[in-house]
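Participant: Test case, fold it:
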Amino acid sequence: MTDRRATAARKPEERGTADELTRRLFHGLPRTDQRRWAGAYVTGLLTTPGRKSVRNMGLSLYDSHTAFQSLHQVVSESTWSWSAVRRELADWCRERTALHGWALGRVTVPKRGRCSAGVHRRFDPATGRTVGCQLGLGLFLLTERGALPVDWRLYLPDEWLDDPTLRRRARIPETARPGSPARLMLDLAAAADGSAAPVVAEAETVTEAAELVEGLGALGTDWILSVPGATPVSAGLHRLARTPAGRAPAGRALTAADLARQLQGSARPLGPATPEAPRLLPAQVHTAQSAAPLRMAASWAPGHRTPQRIWLTSLHGERLGEAAPLFTGHAVGTDALAGLDDCGLRDFEGRSYPGWHRHMTLVSAAYGHRLLEPARTRGTVPASTGRPAAELVGAGTSGAWAA
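Facilitator: Predicted coordinates for the structure are as follows:
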């Protein structure tokens, strides 16, 4: 990478932005130019107005029309390991805020054309349309300041792994193997071990719910999973007969929505007793994939019998009560996604698999700095959220989970 210190002096007003964080994250990078330009990239994501393209960031940070080339190279063409930087980022975040849980979230990144790694046609629930996109799966720390991403996986449909030409052009490593989005989320959940905090996730389909229930149970971690109403369940002591993932047993199986309607009158509030708050059903629940009994919670709109949302969880007793705020809202709130967008989440212009991972790592670092540094130094809510970030995981948390 070319050293442009003589021609690309950083503007004085940008000096010092995120310097402490970038020194911490990039001290292990083998080359001085890698450390310098990775830090500049984070600063650009934090301070450049509008779209965070490498050209815009280069012009915003430096008195040079060629600085963008180094910003592009440190992400798309460099060799540094994003995994080590993400581990450092997770440690840095946990030193500055209490951990209440881990969340598994998904991010749809619209893309034109077919050249960016992992791009495919997919239904986007947020827009109600089928779009060409990349699908990113993220591991988030759930904290009193908000949801902070610390690890990522990129979903690769079979055609990207089976076609040698596509694989070579996108620089997809041999270690990348086929796997559903749920399998990638479970891979992320496995990286969250070493903490008693529960994992929070959302299944979009019955099949995905079955895969996540089985996989999270196998990891041995506590978890809270939002599931579709059509998820087959049984109440009481008997486990459902095992069937292929997501397929209902023979005959008309009891669904989670059926059980919620039957027990609505005897469900008790889980946390503050507001009309639409989650309520805990008075029964132990089994699915075909759960070796141990589960608990089930649901929320209803006033005057309705069909639940708005349903959760299955491995938590019981006091731990279930302590985790009540984690049932509120979605695993990763819209404010967190909006804040990540403001840090350039969807602005990466490169096409390679390594480039995507390095960009997402640096976006996560920028967002972590934006949320945690103001909280630590001034006690204020970051301007990007517009409301206390504790609301992203529910207000009134009784305390952090021990590491």
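
Participant: hey, let's count contacts and neighbours off CA atoms from now on
Facilitator: OK.

Participant: buried sites along the lengthiest strand in the chain?
Facilitator: Ranked by residue count under DSSP state E, the longest strand found in the chain is strand 129-143. For strand 129-143, the neighbour count (16 or more other Cα atoms under 10 Å) marks 131-143 as buried.

Participant: pretty sure residue 375 belongs to a helix, no?
Facilitator: Yes: assigned with DSSP: H, G, I helix; E, B strand; the rest coil, residue 375 falls within a helix.

Participant: which residues in the stretch 1-150 of the chain form strands?
Facilitator: All strands of the stretch 1-150 of the chain, identified by DSSP state E, counting those that start in this stretch, fall at 99-110, 120-124, 129-143, 146-154.

Participant: Next up, the contacts around residue 93.
Facilitator: With contacts defined as Cα atoms under 8 Å, 6 or more residues apart in numbering, residue 93 is in contact with 368, 372.

Participant: hmm, try it at 10 Å
Facilitator: Contact analysis of residue 93 by Cα atoms under 10 Å, 6 or more residues apart in numbering lists 21, 99, 141, 143, 148-150, 365, 368-369, 371-373.

Participant: circling back to that earlier point, let me have the strands of the stretch 1-150 of the chain in JSON lines, extended by distance to residue 270.
Facilitator: Rendered in JSON lines, the data for these read as follows (distance: least, Cα to Cα, whole Å):
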{"stretch": "strand 99-110", "distance to residue 270": "17"}
{"stretch": "strand 120-124", "distance to residue 270": "31"}
{"stretch": "strand 129-143", "distance to residue 270": "19"}
{"stretch": "strand 146-154", "distance to residue 270": "21"}
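
Participant: Residue 235 is nearest to which of those strands?
Facilitator: strand 99-110 (27.0 Å; Cα to Cα).

Participant: In terms of secondary structure, what does the closest one contact?
Facilitator: If contacts are counted by 3 or more Cα pairs under 10 Å, 6 or more residues apart in numbering; DSSP states H and E, strand 99-110 sits against strand 120-124, strand 129-143, strand 146-154, helix 181-190, strand 199-202, strand 223-227, helix 334-342.

Participant: how about CSV for these, with distance to residue 327 added?
Facilitator: Formatted as CSV, those follow (distance: least, Cα to Cα, whole Å):
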stretch, distance to residue 327
strand 120-124, 23
strand 129-143, 12
strand 146-154, 14
helix 181-190, 18
strand 199-202, 8
strand 223-227, 8
helix 334-342, 15
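
Participant: Now the second one, please; I'll put the structures next to each other:
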Amino acid sequence: MTEKQLSGVSRRLERFLHDLVEPMGRSERRHWAQVYIQGLLLDGQRKSVQPIAERIAGADEQALNQFLNQSPWEVTEIQRRLARRLADDGAGPVYWVIDETSFPKAGKQSVGVARQYCGAQGKIANCQVAVSLHWSQNEVSHPVSWRLFLPQEWTADPARRRQARIPPEAVHRTKQALALELIDQAQAWSLPGGTVLADSAYGNDFEFRAALRARKLSYAVAVEPSSVVWLEEPSVPLPPRTGKKGRPWRHPPLADMPAVRSLLAVAGGLPPPTWRTVTWRAGTKGAQSSRFALVRVWAAHGWKQRPKAPPARVREWLLIQWPKDQAQPCDYWLLWRPANDSAPSLRSAAHAARGRWRIEQDYRELKDELGLDHFEGRGWLGWHHHVTLVSLAFCFLRSEQARAKKNFRGELADDAPPAPSQPDQNGGPMSVVPGML
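Facilitator: Predicted coordinates:
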């Protein structure tokens, strides 16, 4: 935003933030929260404390730095209020999208920084990694909350913990565990549930999917083509015990189990009528469509390992995308719905599986427009304060976009001619409903 644009929305920004920043307590904290968010919204190459203080008239760099990095205000209640605001506005979620993003760093002092896979650079690099939960709807999505991934080299080092002021309860957890924490938090806030979407880093994890099923959450998660499945239920009866001293069988013999197939083999063995062309959304470059097939499967993760407690084998639906002009399928997903034995429609399955595109757009806007990755502090508290304030700025922008679109549609409604008609299948006129196509 330019200074003129920011001035034009200043009162709406104040009203937007009034209840959200109330948990910060002191009035000066609420004041500096609005100043910081104004700095995030204003045009500028860097969105860290010093450049923000230089851009905002009357801002004090020392006060902003103290507010961001030292002031002990909690982020959880602010995030909860923001999430509830979205729900109260009638923006019921369709999908809960789990993903992670990285923050490249030059030094070793920033909390959680380590040499690890950095998605921003596409390689192993020095960076921080955060897991986020986004609430996605038909047209927009919003970040709900965040978890900073702490490598073991951080959690096992008391000196680094003290220096970054990492709280005792923050221990090393896998990214899948952090994702489940975010989901549990959203459920504890009584947010309307949505289908969980995630990439193969989460979808490949058998335990992660089992945890979603235990929470009665639908999911559509990507999996790698190296995954293996059964096409029939692997409920083979155990052989009878041999002799009085023979141990009872825990697993049926491997030779008695159904054949295990790779996902590529499953795709190659499907008859032509199984494949159908589906359009899952209308993009800026035209309709997005491809060939899909939906198959009932049972995941065969670790089927040769023979654990003492055999995992429950649950039926899932395998969705495969195989464009006509490609030699092999390009993507695979596993889907599950609680208490529903029927298959989802192919279109709804494709829509869900392809619903993750919004989070990549969110990350791009959060970083390029609002400085999500511009935080220059080193501490645990400051990092969480920064990403929470960036989320508030992002959701305010989304509310302004929705307001502008509503006004634009209102102007069209006042000036536009009546909607044209199209013949239905029976030859009669069919009114075109806005948003229907």
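
Participant: burial of the equivalent of residue 360 of the first structure over in the second structure, as a residue count?
Facilitator: Aligned by TM-score structural alignment, residue 360 of the first structure pairs with residue 387 of the second structure. The tally of other residues near residue 387 of the second structure (other Cα atoms under 10 Å) stands at 22.

Participant: ok, now which ones touch residue 387 of the second structure?
Facilitator: Contacts of residue 387 of the second structure (Cα under 10 Å, 6+ apart): 75, 143, 145, 146, 147, 366, 371, 372, 373, 374, 375, 393.

Participant: Of the strands of the stretch 1-150 of the first structure, which is nearest residue 163 of the first structure?
Facilitator: Across those, closest to residue 163 of the first structure is strand 120-124 (Cα to Cα), at 14.0 Å.

Participant: can you tell me what part of the second structure the closest one aligns to?
Facilitator: Taking TM-score structural alignment, strand 120-124 of the first structure hits residues 114-118 over in the second structure.

Participant: Quick check: the corresponding residue of the first structure for residue 128 of the second structure vs residue 124 of the first structure, distance?
Facilitator: The alignment partner of residue 128 of the second structure in the first structure, by TM-score structural alignment, is residue 134. Distance of residue 134 of the first structure to residue 124 of the first structure, given as Cα to Cα, to the nearest Å: 11 Å.

Participant: Identify the contacts common to the two.
Facilitator: Contacts common to residue 134 of the first structure and residue 124, judged by Cα under 10 Å, 6+ apart, are 107, 108, 109, 110.

Participant: from the residues you listed, which single one is nearest residue 292 of the first structure?
Facilitator: For those, the nearest to residue 292 of the first structure is residue 107 (31.1 Å; Cα to Cα).

Participant: So which residues of the stretch 151-300 of the second structure form strands?
Facilitator: 195-198, 219-222, 228-230, 260-262, 276-283, 286-299.

Participant: Buried residues, the longest one. List them.
Facilitator: Neighbour-count burial for strand 286-299 of the second structure flags 290, 291, 292, 293, 294, 295, 296, 297, 298, 299 (criterion: 16+ other Cα under 10 Å).

Participant: Was I right to think residue 65 of the second structure contacts residue 71?
Facilitator: Yes: between residue 65 of the second structure and residue 71 there is a contact under Cα atoms under 10 Å: 9.1 Å.

Participant: Name the residue in these two with the higher neighbour count.
Facilitator: It is residue 65, of residue 65 of the second structure and residue 71, that has more neighbours when counted by other Cα under 10 Å, with 19 against 16.

Participant: quick one: what's aligned to that one in the first structure?
Facilitator: By TM-score structural alignment, residue 65 of the second structure lines up with residue 72.

Participant: so that match touches residue 41, yeah?
Facilitator: Yes: under the criterion of Cα under 10 Å, residue 72 of the first structure makes contact with residue 41 at 9.0 Å.

Participant: what kind of secondary structure is residue 435 of the second structure in?
Facilitator: Per three-state DSSP, residue 435 of the second structure ends up coil.

Participant: one step back: find residues that contact each of residue 65 and residue 71 of the second structure.
Facilitator: residue 382.

Participant: between the contacts of residue 387 of the second structure, which has the most around it?
Facilitator: Neighbour-wise, those (other Cα under 10 Å) top out at residue 143, 27 neighbours.

Participant: Please name the residues that touch it.
Facilitator: 79, 82-83, 96-98, 132-136, 359, 362-363, 366, 387-388, 390-392, 394-395.

Participant: one step back: what is in contact with residue 72 and residue 41 of the first structure at once?
Facilitator: 54, 58, 359.

Participant: Looking at the second structure, name the residue matched to the first one.
Facilitator: Residue-level alignment of residue 54 of the first structure against the second structure, with TM-score structural alignment as criterion, gives residue 49.

Participant: Settle this for me: that match is touching residue 65, isn't it.
Facilitator: Yes: using Cα under 10 Å as the test, residue 49 of the second structure is close enough to residue 65 to be in contact (6.3 Å).

Participant: Overlap in contacts, the two.
Facilitator: Between them, residue 49 of the second structure and residue 65 share the contacting residues 36, 377, judged by Cα under 10 Å, 6+ apart.

Participant: what's the closest of the helices and strands packed on strand 99-110 of the first structure to residue 296 of the first structure?
Facilitator: Checked against Cα to Cα, the stretch from those lying closest is strand 223-227, at 9.4 Å.
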